[in-house]
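Participant: the following comprises the amino acid sequence and a computationally predicted model.
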Amino acid sequence: MRKLNVVMNGVTGRMGYRQHLVRSVLAINHQGGVTLSDGSRVRLEPILVGRNEVKLRELAEQHGIQRWTTDVDEVLRHTAERGVYFDAQVTSAREKSTLKAIEAGWDVYTEKPTAETLESALHLARVATEAGVRHGVVHDKLYLPGLIKLKRLIDGGFFGRVLSIRGEFGYWVFEGDWQPAQRPSWNYRAEDGGGITTDMFCHWSYVLEYLFGPSKAVTARAVTHIPTRFDEQGTPYEATADDAAYGIFELADGVIAQLNSSWVVRVFRDELVEFQVDGTEGSAVAGLRRCRIQHRAATPKPVWNPDLPVTERFRDQWQEVPDNADLDNGFKAQWEDYIRHVVEDTPHPYDFLSGARGVQLAELGLRSSEEGRRIEVPEVTL
């Protein structure tokens, strides 16, 4: 069996540990590796990297991982067999480490955003392309069962002409005083790369692009609803980054997407993220796992009458889209696709240029909010 070194930088963080190390890389090895087109397999050899020696040692011992280090430069320079460098650090630290990996000849796979600015994101894309390394960015939302079902509907022509998309994402993140926060404090400090616009508009960029088409213009409002939060030590700090973002995205052919992102909303929906797509022939509501539809021929005829109570249950009038397949963890599925791209040179469109488009949309969304106006989204190229 072939083995591939995978340097994993940032595994002591929540996403780096849970989704990428445990539920992706280790889960892939548990199933016997990544299956290639000829039936052979590739086993991943993780090398853990981070700043906290104690946490790294504990993780390595817990999962039986032989190699770990706090010196990313040493492992990139002196590992005999190059492989994949993966980065799940805070955004402000990502560009510098990723450039080192590219210069050392490693293929690179990173969380998003790839960098703090569009200029830096495009620089990474150019350097990686010129160096001939295979580069990829996490596009996990496209691998969600709910969005896979939605893509199936789009490809089958279910909607007719798509008219609009409405999305709601978020949940209440506790302030950290009387209950611990579910997200790290850096998320709420702009100087550390925090902010929900920077985080989520990178997602909305590729979700809209690969399902419906790229954004042509954006109008957004980014807000810091809760000005004071409490860090991991219980110390109050000023929240300098936005905790909610309300966006309108104009796509081709007059399609309008309205997407709300919030860490200060209490959930009254079936899943933490839901998208409603309305078209001339039918509508769908897709979440993390479920997808429900209502075809034109089965659409009821509601009548507005505020003087009488509503007796019909509108949600009962929708049909469930079947799974039709066992759909794996989205992070793990993209890891497998990226490893096949590295080993077999299979197509992988979710590269650093795609990541740069996400950074661009976040930048323009923040600019739209600051200037109070609609902003067109120019095409970005290398």
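Facilitator: Alright, I've got the coordinates.
Participant: C-alpha only now, for contacts and for neighbours.
Facilitator: Fine.
Participant: which residues of the stretch 101-250 of the chain fall in strands?
Facilitator: 107-110, 135-137, 162-170, 217-223, 228-230, 236-238, 244-250 (DSSP state E, counting those that start in this stretch).
Participant: now the angle between strand 217-223 and the lengthiest helix in the chain, please.
Facilitator: Under DSSP state H, the helix in the chain containing the largest number of residues is helix 352-371. In terms of direction (axes from the mean of the first three to the mean of the last three Cα atoms, to 10 degrees), helix 352-371 departs from strand 217-223 by 60 degrees.
Participant: want to compare, so here's the second one:
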Amino acid sequence: MDRRTIGIVLNGVTGRMGYRQHLVRSLLAIREGGGLPLRDGTLLWPEPILVGRDDARLRAIADRHGLTEWTTDLGAALARPDVEIYFDAQVTNVREKAIRAAVAAGKHIYTEKPTAGDLAGAVELARLADAAGVKHGVVQDKLFLPGLRKLDRLVKGGFFGRILSIRGEFGYWVFEGDWQPAQRPSWNYRTADGGGITVDMFPHWHYVLEQIFAPVRAVTAHVTTHIPRRWDESGQPYEATADDAAYGIFELDGGVVAQINSSWAVRVYRDELVEFQVDGTEGSAVAGLRNCRIQHRSTTPKPVWNPDLPATEQFREQWQVVPDNEEFRNGFQEQWELFLRHVVEDEPYTWDLWAGARGVQLAELGAQAAREGRRIEVPELGA
């Protein structure tokens, strides 16, 4: 079977997400499977070119996986004629400049989010990519989680009737770094480095709400820094200038209200690190990363409030588990395969830089709503 090689610059591969999800569990997984089958029978073979700031770390990753191409010179990598795609998993505050350079070099763009540090930059990237005629995509991995795919299946099947509300809880306790190492890098807590949970998570909530339920029309939020002092990777204390918790209310088309709490200063008392409860006239569901449970109108019990007696009902046991009904693969790999087919075979792909810009817009408006203490409508973005 014929094989076609496609060169892909991976910038930021020394980071956790860039390495584990995008290199190892996506592109290298495609190679381990023999390549990506195309319509004409050809196998598409991704050829990663690793880019970063630390030559030694890049070399170590390349040696570990039998790769031969790495460099600290992004310009040289983008100038290569065998490179067709540029992927960015860097920290937010350097992403926009690198994507601009890749667009100028005529490369197709695939990137983590947020796509830029502010809405103006995100919109400009989308416009530049359109004008250059390059294809572009933004990672929207939560849509591929098994729990949310089951939830999407319920929505499309009309299980809920008229959806009334959505309640989301996301987060966990991130250690401050003094007596136990933090599970997240210190830049996450510095505004100057592009940190903050609002700019990180609101773009996720935007595409989850928009793609599974309905477009977001207004936002109200409270944003705060609960833990003002943390310790970095060297054990040195620093001031946490970025927000570590955001409490948002999102108004969707059709009168649906979504309340989503995001926090790195909360201890988990739920089944999974993220959970969404959806309530509708005909039924309700609770979906997490992998699992989803439902309660239909016909099987809904009739609790009675009585503070004088202990509760005897086992409320969690009254819900039904939604079966998998399919094999769920790694969502990052699935989305990579969709984008590769979009580039090579012109297959449809909707999660582009404009979708990324709408996510940045919601984060920016959420932060504004918190500063000004008011509800803010979300205007349409024009191309």
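Facilitator: Structure's in. What do you need? Quick caveat: nothing in here was measured; it's all calculated off a predicted structure.
Participant: got the contact list for the closest residue to Ser354 of the first structure other than its chain neighbours?
Facilitator: The shortest distance from Ser354 of the first structure to any non-neighbouring residue, by Cα to Cα, 6 or more residues apart in numbering, is to Tyr206 (7.3 Å). By Cα atoms under 8 Å, 6 or more residues apart in numbering, the contact list for Tyr206 of the first structure reads 139, 214, 354, 358.
Participant: and Gly194 of the second structure, how close does it get to Ala258 of the second structure?
Facilitator: From Gly194 of the second structure over to Ala258 of the second structure the distance is 26 Å, taken as Cα to Cα, to the nearest Å.
Participant: ignore the last one, His204 of the second structure
Facilitator: Using Cα to Cα, we find His204 of the second structure at a distance of 14 Å from Ala258 of the second structure.
Participant: ok, His226 of the second structure next?
Facilitator: 23 Å.
Participant: so for those two, which sits in the more crowded spot?
Facilitator: Remark: of His226 of the second structure and Ala258, Ala258 carries more neighbours, 22 against 15, as counted by other Cα atoms under 10 Å.
Participant: skipping adjacent residues, who's closest to that one in space?
Facilitator: Leaving aside its sequence neighbours, Ala258 of the second structure sits nearest to Ile166 (Cα to Cα, 6+ apart; 4.4 Å).
Participant: could you look up the SS state of Ile30 of the second structure?
Facilitator: At Ile30 of the second structure the chain is in helix, as set by DSSP: H, G, I helix; E, B strand; the rest coil.
Participant: that one matches what in the first structure?
Facilitator: Ile30 of the second structure maps onto Ile28 in the first structure when the alignment is built from TM-score structural alignment.
Participant: could you do Lys150 of the second structure as well?
Facilitator: Alignment note (TM-score structural alignment): Lys150 of the second structure maps to Lys149 of the first structure.
Participant: residues in contact with that match?
Facilitator: Contacts of Lys149 of the first structure by Cα under 8 Å, 6+ apart are 286, 291, 321, 323.
Participant: over to Gly247 of the first structure?
Facilitator: Counted by Cα under 8 Å, 6+ apart, Gly247 of the first structure has contacts 218-221, 258-260, 365.
Participant: not counting its neighbours along the chain, what's nearest it?
Facilitator: Ala220 (4.3 Å).
Participant: where's that neighbour relative to Asn5 of the first structure, distance?
Facilitator: Taking Cα to Cα as the measure, Ala220 of the first structure falls 42 Å from Asn5 of the first structure.
Participant: the two: who's more crowded?
Facilitator: More crowded of Ala220 of the first structure and Asn5, by other Cα under 10 Å: Ala220, with 27 against 18.
Participant: Ser262 of the first structure versus that one, what's the distance?
Facilitator: Counting by Cα to Cα, the gap from Ala220 of the first structure to Ser262 of the first structure is 13 Å.
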